[in-house]
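1. Okay, sequence plus prediction incoming.
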Amino acid sequence: MVCHARLLGLLFALLPSLASAQVESDVAKAERWPETEEWSSEDWADLMVELPAPEGELSITEVTLSRADWLAEAGRQADAALAAGDWARAEYRLGQALAEYPDAHDTRLRLAAMQFGRGALDDARALLQQGLALAPEHADMRLALARLLASQSRHAAALRVLDEVSPLLARHLDYYSLKAEMARRSGNCVLAMPLYQRLLDTAGTGAWWLGLGLCQRELGLDFAPAFREALASADLGNASLRFVEQQLEQYGTAQTD
């Protein structure tokens, strides 16, 4: 009887999945049996049987999204929030995406543009500066920061941001156009003029002709040819056209005096 009890104790240690109540019942049963009684195969089978899993048990599998899927989902949620007029929710969702992936530069640019749009210039500037600390060569981020500074009439600061890297001009015309304009507005026409000339080698844009002419006038050079080219362009606004016409009239009058 003692032998049977020890045997059941050993089984209890080896089979932790058995219910304790069932084991205790079997131990008591063994103690009541005569010492000469042998274990049947059916008794062993009862001890070895595996209890069924409870019905309705849930199996939870964690799904991990890839970086691209995660950012795409954040963008979709931001779009949905904007469509519902919930600007704050859209910014919050993009901010979550950046917290997860700080090098998601397109997401950073979008969030900065939203902040800029609602007038949160300090927040947008800080966000872009953080991005440039991670990716100093990112031309679009530099352009966005320079535009923000230009909107505050901080022309020298904007020029400094743009002057730190030199992306390929053919792919970044807007970058060099703003750089030339910031150089001119900062009083650095010596830097601005060659930039305008490089830009004009790619396209005869009226704003670039006007910028070149203004620098030439500032330096006491003949600006009339550049102004005439600007006047003949199709992309100048009415205010700029009137200014150019006035300057050419004054120039013509000065030449005939």
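-> Structure's in. What do you need? Numbers count the residues shown, from 1 in each chain.

2. contacts and neighbour counts: CA atoms only from here.
-> OK.

3. Would you mind measuring from the most centrally placed residue in the chain to Tyr196?
-> Central residue of the chain (C-alpha atoms, centre = their mean): Thr107, 2.4 Å from the mean position. Taking C-alpha to C-alpha, to the nearest Å as the measure, Thr107 falls 32 Å from Tyr196.

4. picking up where we left off before, the residue nearest to the centre of the chain - nearest residue in space that isn't next to it in sequence?
-> Nearest non-adjacent residue to Thr107, counting by C-alpha to C-alpha, 6 or more residues apart in numbering: Leu94, 6.6 Å away.

5. Residues contacting stretch 81-98, please?
-> With C-alpha atoms under 8 Å, 6 or more residues apart in numbering as the test, stretch 81-98 has contacts from 70-71, 74-75, 77-80, 104, 107-108, 111, 114.

6. can you map out the helices along this structure?
-> 2-14, 20-32, 41-48, 67-83, 87-100, 105-117, 121-134, 139-151, 155-163, 173-185, 189-200, 206-218, 224-232, 238-256 (DSSP state H).

7. Please report the number of neighbouring residues for Arg93.
-> 21 (other C-alpha atoms under 10 Å).

8. Ignore what I typed, I meant Ala97.
-> Ala97 has 22 nearby residues by other C-alpha under 10 Å.

9. what separates it from Leu248, distance-wise?
-> For Ala97 relative to Leu248 (C-alpha to C-alpha), the value is 54 Å.

10. Tyr176 and Gln197 touch, don't they?
-> No. Using C-alpha atoms under 8 Å, Tyr176 is not in contact with Gln197; the gap is 10.9 Å.

11. Between the two, which has more neighbouring residues?
-> Tyr176 (24 against 17).

12. How far off centre is stretch 225-242?
-> The chain centre lies 38 Å from the centre of stretch 225-242; the measure is C-alpha atoms, centre = their mean, to the nearest Å.

13. Check which residues of it are buried.
-> Ala226, Phe227, Arg228, Glu229, Ala230, Leu231, Leu236, Ser240, Leu241 (16 or more other C-alpha atoms under 10 Å).

14. Give me the residues contacting that stretch.
-> Gly204, Thr205, Gly206, Ala207, Trp208, Trp209, Leu210, Leu212, Gly213, Val244, Glu245, Leu248.

15. Could you report the separation of the fourth one from Asp46?
-> It refers to Ala207. Ala207 is 93 Å from Asp46, by C-alpha to C-alpha.

16. out of the two, which sits in the more crowded spot?
-> Neighbour count, other C-alpha under 10 Å: between Ala207 and Asp46, Ala207 has more, with 22 against 11.

17. thinking again about what came up before, which among the contacts of stretch 225-242 end up buried?
-> Buried by 16+ other C-alpha under 10 Å: Gly204, Thr205, Gly206, Ala207, Trp208, Trp209, Leu210, Leu212, Gly213, Val244, Leu248, out of those.

18. May I see those residues organised as TSV, with distance to Glu42 added?
-> TSV is the format used below for the buried ones among the contacts of stretch 225-242 (distance: C-alpha to C-alpha, whole Å):
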residue	distance to Glu42
Gly204	98
Thr205	97
Gly206	99
Ala207	98
Trp208	98
Trp209	102
Leu210	102
Leu212	102
Gly213	106
Val244	108
Leu248	114
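
19. Use this one as the comparison:
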Amino acid sequence: MQQNNINLSGMSTSQQELFEYMSETLQTSEKGLLEMQQSNPQNFQKLVEKMKRTMRREKAKQRKNKEEPEIVSSSKKIKRKKEDDDPLRDNDKKTIQMIRNRISAQNSRDRKKQYLHQLESQAQKELDYNNDLRKQLEDLQEKHQKLTNKSSKIRNQLTILQQLGRGSRLGKISLASLDPCVSVFKQQHQTITTPLVKIEEMSSESAMRPINYEKSYSIIDTNTFFEEEKLGVGVSEESENCYNQLLPISLYRLNSQIEYELGQHS
């Protein structure tokens, strides 16, 4: 193809197809194309290049449309063949997956229940242990209170005996009766001749004797008192029982004698 003139008889098949395509697209004849070429050769050449690209794209689309039905049909055949070879259909696969999901969910719920049961059991054990500790604490507090009350009573009586003084016979006997650890006096060192059970037989004359205030003892001087008087003290398993039985009687008699002596000296 030359720019100044078009000789259709000397063109190749592709060039002839191009000019035919241009005639159909531009709706003009070959004579009109020659006039366009002669009037403006540069624009006509650009138009020819553009029409070439357009024609190539359309031919490619036509080939693709022809090939696609074959590809689609072949893919359907392949899929149908796979379905025939696979014993499990889509519905069967969905059913199997649904069953697996249910089994997994049930296992998860079972694990959660087991874990919660373990936590509840552990919490109950901790509560029981806490209750046992509280009960033990209450028992210890009660015992402590009882011991505190006993100690307070003994201290009060010892304070009164301290005021009576060391020389008082009543003070000696009462100190021996108030000591919770005294159970047996050693015979070879025993100096008290009047038994505790004969305190009631004390005459009023002995009770009216003047009290010796040469030396007084504090609340914690009972051990010193027994050492100076050569009293042997033995601790036995029955001391606590003897103390619980003897202390109320001795305190009652002691209070009676103290009231009597205070009445005589007042």
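-> Noted; the coordinates are in hand. Since the model is a prediction, treat every value here as computed from it, not as a measurement.

20. Now the TM-score, please.
-> Laid over one another, the chains give 0.25 as their TM-score (TM-score structural alignment, normalised by the length of structure 1), with 109 aligned residues with a C-alpha RMSD of 6.4 Å.

21. Can you tell me which of the contacts of stretch 81-98 of structure 1 are buried?
-> Taking 16+ other C-alpha under 10 Å as the criterion, what is buried in these is Leu71, Ala74, Gly75, Gln77, Ala78, Asp79, Ala104, Thr107, Arg108, Leu111, Met114.

22. just curious, which of the residues you listed is nearest to Asp140 of structure 1?
-> Arg108 (10.9 Å; C-alpha to C-alpha).

23. doesn't Gly131 make contact with the closest one?
-> Yes. If you go by C-alpha under 8 Å, Arg108 of structure 1 and Gly131 touch, sitting 7.4 Å apart.

24. Report the contact partners of Ala150 of structure 1.
-> Per C-alpha under 8 Å, 6+ apart, neighbours of Ala150 of structure 1: Ala158, Met182.

25. Tell me the spacing between it and Gly211 of structure 1.
-> Noted for Ala150 of structure 1: a distance of 16 Å to Gly211 of structure 1, by C-alpha to C-alpha.

26. And Asp43 of structure 1, by the same measure?
-> 100 Å.

27. hmm, back to that, pull the contacting residues for the residue nearest to the centre of structure 1.
-> For Thr107 of structure 1, the contact set (C-alpha under 8 Å, 6+ apart) comprises Gly75, Leu94, Ala97, Leu98.

28. Which of the contacts of stretch 81-98 of structure 1 sits closest to Arg160 of structure 1?
-> Arg108 (21.3 Å).

29. separation between Glu261 of structure 2 and Ser174 of structure 2?
-> 14 Å.

30. Over to Arg100 of structure 2?
-> Taking C-alpha to C-alpha, one finds Arg100 of structure 2 at 91 Å from Ser174 of structure 2.

31. Neighbour count: the two, which is higher?
-> Shown here are Arg100 of structure 2 and Ser174; by other C-alpha under 10 Å, Ser174 has more neighbours (21 against 12).

32. hang on, that one is in a helix, isn't it?
-> Yes. Assigned with DSSP: H, G, I helix; E, B strand; the rest coil, Ser174 of structure 2 falls within a helix.

33. burial count for the residue nearest to it when sequence neighbours are not counted?
-> Sequence neighbours aside, Leu254 is the residue nearest to Ser174 of structure 2 in space, at 6.7 Å (criterion: C-alpha to C-alpha, 6+ apart). Leu254 of structure 2 is flanked by 21 other residues according to other C-alpha under 10 Å.

34. Okay, and Leu254 of structure 2 sits in which element?
-> helix 239-265 (DSSP states H and E).

35. so what does that helix touch, helix or strand wise?
-> Here helix 239-265 of structure 2 touches helix 169-178, going by 3 or more C-alpha pairs under 8 Å, 6 or more residues apart in numbering; DSSP states H and E.

36. what distance separates the helix it packs on from the centre of its chain?
-> The answer for helix 169-178 of structure 2 is 61 Å, by C-alpha atoms, centre = their mean.

37. cool, stretch 77-93 of structure 2 as well?
-> The chain centroid and the centroid of stretch 77-93 of structure 2 are separated by 54 Å, computed with C-alpha atoms, centre = their mean.

38. That one: end-to-end distance?
-> End-to-end span of stretch 77-93 of structure 2 (C-alpha to C-alpha): 21 Å.

39. For the residue nearest to Thr107 of structure 1, grab the count of nearby residues.
-> For Leu94 of structure 1, the count of nearby residues is 22 (other C-alpha under 10 Å).

40. Please name the residues that touch the closest residue to Ala183 of structure 1 other than its chain neighbours.
-> Leaving aside its sequence neighbours, Ala183 of structure 1 sits nearest to Ala192 (C-alpha to C-alpha, 6+ apart; 5.3 Å). Contact analysis of Ala192 of structure 1 by C-alpha under 8 Å, 6+ apart lists Lys179, Ala180, Glu181, Ala183, Arg184, Leu212, Cys215.

41. Kindly indicate which of those residues lies nearest Asp26 of structure 1.
-> Lys179 (89.0 Å).

42. State the distance from the closest one to Leu148 of structure 1.
-> 13 Å.

43. neighbour count winner among these two?
-> Ranked by neighbour count (other C-alpha under 10 Å), Lys179 of structure 1 and Leu148 place Lys179 first, with 26 against 21.

44. Would you mind measuring from the more buried one to Leu121 of structure 1?
-> Counting by C-alpha to C-alpha, the gap from Lys179 of structure 1 to Leu121 of structure 1 is 20 Å.

45. ok, now Leu210 of structure 1?
-> Leu210 of structure 1 is 29 Å from Leu121 of structure 1, where distance means C-alpha to C-alpha.

46. what's the answer for Leu248 of structure 1, then?
-> In terms of C-alpha to C-alpha, Leu248 of structure 1 sits 39 Å off from Leu121 of structure 1.

47. Just list what the longest helix along structure 2 packs against, helices and strands only.
-> Counting residues, the longest helix found in structure 2 (DSSP H) is helix 90-164. Using 3+ C-alpha pairs under 8 Å, 6+ apart as the contact test, the elements touching helix 90-164 of structure 2 are helix 169-178.

48. Quick check: what element follows the helix it packs on along the chain?
-> Where DSSP H and E defines the elements, the next helix or strand beyond helix 169-178 of structure 2 is strand 184-185.

49. Tell me the helix or strand right after that next one.
-> helix 204-207.

50. burial measure for Asp140 of structure 1, as a count.
-> Around Asp140 of structure 1 there are 16 residues (other C-alpha under 10 Å).

51. ok, it - contacts?
-> Tyr175.

52. gap between it and Leu128 of structure 1?
-> Look at Asp140 of structure 1 and Leu128 of structure 1: by C-alpha to C-alpha, they are 10 Å apart.
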